[in-house]
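S.K.: Provided below for reference: sequence and predicted model.
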Amino acid sequence: MKIAYSPCPNDTFVFHALAHGLVPGAPKLDVTFADIDITNNLAASGSCDFDVLKISFAALPWVLDDYALIPCGGALGRGCGPLVLTNGESSGPAALSGKRVAVPSERSTAYLLFRLWAAQQVPGGVGEIIVMPFHEIMPAVRDGHVDAGLVIHEARFTYTDYGLTMLADLGSWWESDTGLPIPLGAIVARRSLDRSAIAGWIQASVEYAWKHPDASHHYVMEHAQEMNPEVAKAHIALYVNDFTGSLGGSGYAAVTSLLERAAAEGLVPAIDPEKLLP
């Protein structure tokens, strides 16, 4: 089974058992590690040959004809949203008017949340949007190549190491505005496959990870881009939670709300909510 997911600790933690043949009955995996911007565009390309991918929930409107949402293995939660960072004293959202902002993907949930937030909070809108791999964003903000950066993942724990300031926590904004968790990363599988079986294998891999939290340590750190082990541990604790085991009602409500709000603003194509269901 060909699968693509990121080298981030939450993904390697979740998929460790499945990738290492520890899930009974599951097929051997052919794993490709790829940045979320790459998988978002691959899934929407119409010529993607991966069976399963980790993509942004925000990319779903472009892929739902070919791929179905798997109700486990993804990243949702509370207190784990993207951050808007600047280099210097924070002076409020208005400071972003007409400025250059680095983002991790134009089809990422982070960027979609940013656009919904900016429409409310930034008079006249931001200026140029620059897409770059997420691990390059904080150095770019620090070095003045961009005025602000939209960051995800472990940047929540490390941005102060770069001397940066948090201008906004988009997760807090989303939660206070909707009361719902933040939908970040989705697992999708080709509609022609046995999606129930795939969901079962992924859920078994998640459960193995929870029962044997140290088993994946080498796999996680091997791909964690020189991340501090404590940061990797905190990353996993934040992003691998009950919603990873099962989206549940509030998880589906969060995804539906995000995509319906974005469609109403003309930011994504409208979807049939029934296509989100297993």
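M.R.: Great, that's in hand.

S.K.: when you work out contacts or count neighbours from here on, use the C-alpha atoms and nothing else.
M.R.: Noted.

S.K.: contacts for the longest strand along the chain?
M.R.: In the chain, taking DSSP state E as the definition, the longest strand is strand 67-77. The set of residues external to strand 67-77 that reach it, using C-alpha atoms under 8 Å, 6 or more residues apart in numbering, is 14, 43, 54, 181-191, 195, 199, 202-203, 206, 238-241, 243-248, 251, 275-278.

S.K.: next: stretch 244-253.
M.R.: Outside stretch 244-253, the residues touching it (C-alpha under 8 Å, 6+ apart) are 71-76, 180-181, 183, 203, 206-207, 243, 276.

S.K.: taking the residues you listed, tell me the two that lie furthest apart.
M.R.: Spanning the widest gap among the contacts of stretch 244-253 are Leu180 and Glu207, at 24.4 Å by C-alpha to C-alpha.

S.K.: okay, now the one to match up with it:
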Amino acid sequence: MADPLQVAYSPCPNDTFVFHAWAHGLVPGADTPEVTFADIDITNGLAERGEGDVLKISYGQLPWVLDEYALLPCGGALGRGCGPLVLAREPGADLTGRTVAVPSERSTAYLLFRLWAAKAVPGGFGSIVVLPFHEIMPAVRDGRVDAGLVIHEARFTYRQYGLHQLADMGEAWEQETGLPIPLGAIVARRSLGAERLRELADGIRASVRAAWADPAASRAYVLEHAQEMDPAVADQHIALYVNEFTADLGEEGHAAVRALLDRAADEGLVPRVDPAQLA
């Protein structure tokens, strides 16, 4: 018997909702994977080291791993009104020379922040501190860093920490490009072969559709692993990050990914990507 696929994704509600059926052997014809839950900075590192068969990573990490991993056209996070936020203790705080906590230096959030800050913070921000995403808001609140770049359900909970939004990276991106914002990508090892990659994509799509068809089925799994245990917040999280692009990137989704990576390459932030590697 072949070893099970080694799969890593976050414990966030959108991932556990999307992958519940697949992870529990409920997708007909699909092998049940062996799942590891990991923060995005961890999965980005796994991909860079070539560890794992299927991984949820940042689109910002993609240019460094495309030789070994293929982008799957489903299962990821891409949408509108769902961008990372820049938070601080005081409204309108000046980030010039300030310390900013980010979830990963290869995260899409940090890439968008760099593109935004090049215009919005002409004096340049100060140092960057990488923290697990759920530690960023407490660090800002407690004064350990001056500002934080937050993702996931922090969009719904930052006011509970007494914090203020300085900017919405997704809003800035959408105003400038008119495109949805690419956040998290699903990649699979190219060595699995083209047929296996198609099967994986089909299985993930089936898992997405199963989640939509019976949302209650994944409820216990979602709440068991969520960093934010409030069921209402979990529902908001899923509604925002699981959408038509999760089932299929489509033409518009692929255009958004190309635009992000091209703009970042123009600024020297990532290596230039051959569009054929994204097909």
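M.R.: On my side now, so go ahead. Just so it is clear, the structure is predicted and the values come from calculations on it, not from any experiment.

S.K.: follow-up on the earlier one: the longest strand of structure 1 aligns to what range in structure 2?
M.R.: When structure 2 is aligned by TM-score structural alignment, the counterpart of strand 67-77 of structure 1 is residues 69-79.

S.K.: tell me which of the contacts of strand 67-77 of structure 1 fall in helices.
M.R.: By the criterion of DSSP state H, membership of the contacts of strand 67-77 of structure 1 in helices covers 14, 43, 195, 199, 202-203, 206, 238-239, 243-245, 248, 251.

S.K.: surely Glu153 of structure 2 and Met229 touch.
M.R.: No - here Glu153 of structure 2 lies out of contact with Met229, judged by C-alpha atoms under 8 Å, at a distance of 10.5 Å.

S.K.: look at the two and report which has more neighbours.
M.R.: Glu153 (25 against 13; other C-alpha atoms under 10 Å).

S.K.: what sits closest to the more buried one if chain neighbours are left out?
M.R.: His237 (5.9 Å; C-alpha to C-alpha, 6 or more residues apart in numbering).

S.K.: cool, Ile204 of structure 2 as well?
M.R.: Gly75 (6.2 Å).

S.K.: likewise for Thr39 of structure 1?
M.R.: Nearest one to Thr39 of structure 1, counting by C-alpha to C-alpha, 6+ apart, is Ile55 at 5.8 Å.

S.K.: next up, the contacts around that neighbour.
M.R.: Tyr5, Ile36, Thr39, Asn40, Ala43, Gly185, Ala186, Ile187, Val188.

S.K.: can you check Gln61 of structure 2 too?
M.R.: Residues counted as contacts of Gln61 of structure 2 (C-alpha under 8 Å, 6+ apart) are Asn44, Arg106, Ser107, Thr108.

S.K.: follow-up on the earlier one: which one of the ones in helices among the contacts of strand 67-77 of structure 1 is nearest to Ser91 of structure 1?
M.R.: Ranked by distance to Ser91 of structure 1 (C-alpha to C-alpha), these are led by Leu238 at 28.2 Å.

S.K.: what does that closest one align to in structure 2?
M.R.: Correspondence of Leu238 of structure 1 to structure 2, assessed by TM-score structural alignment: Leu240.

S.K.: and the nearest residue to that match once chain neighbours are set aside, how many neighbours?
M.R.: Among residues not flanking Leu240 of structure 2 along the chain, Cys82 sits closest, at 6.5 Å (C-alpha to C-alpha, 6+ apart). Applying other C-alpha under 10 Å, we find 23 residues neighbouring Cys82 of structure 2.
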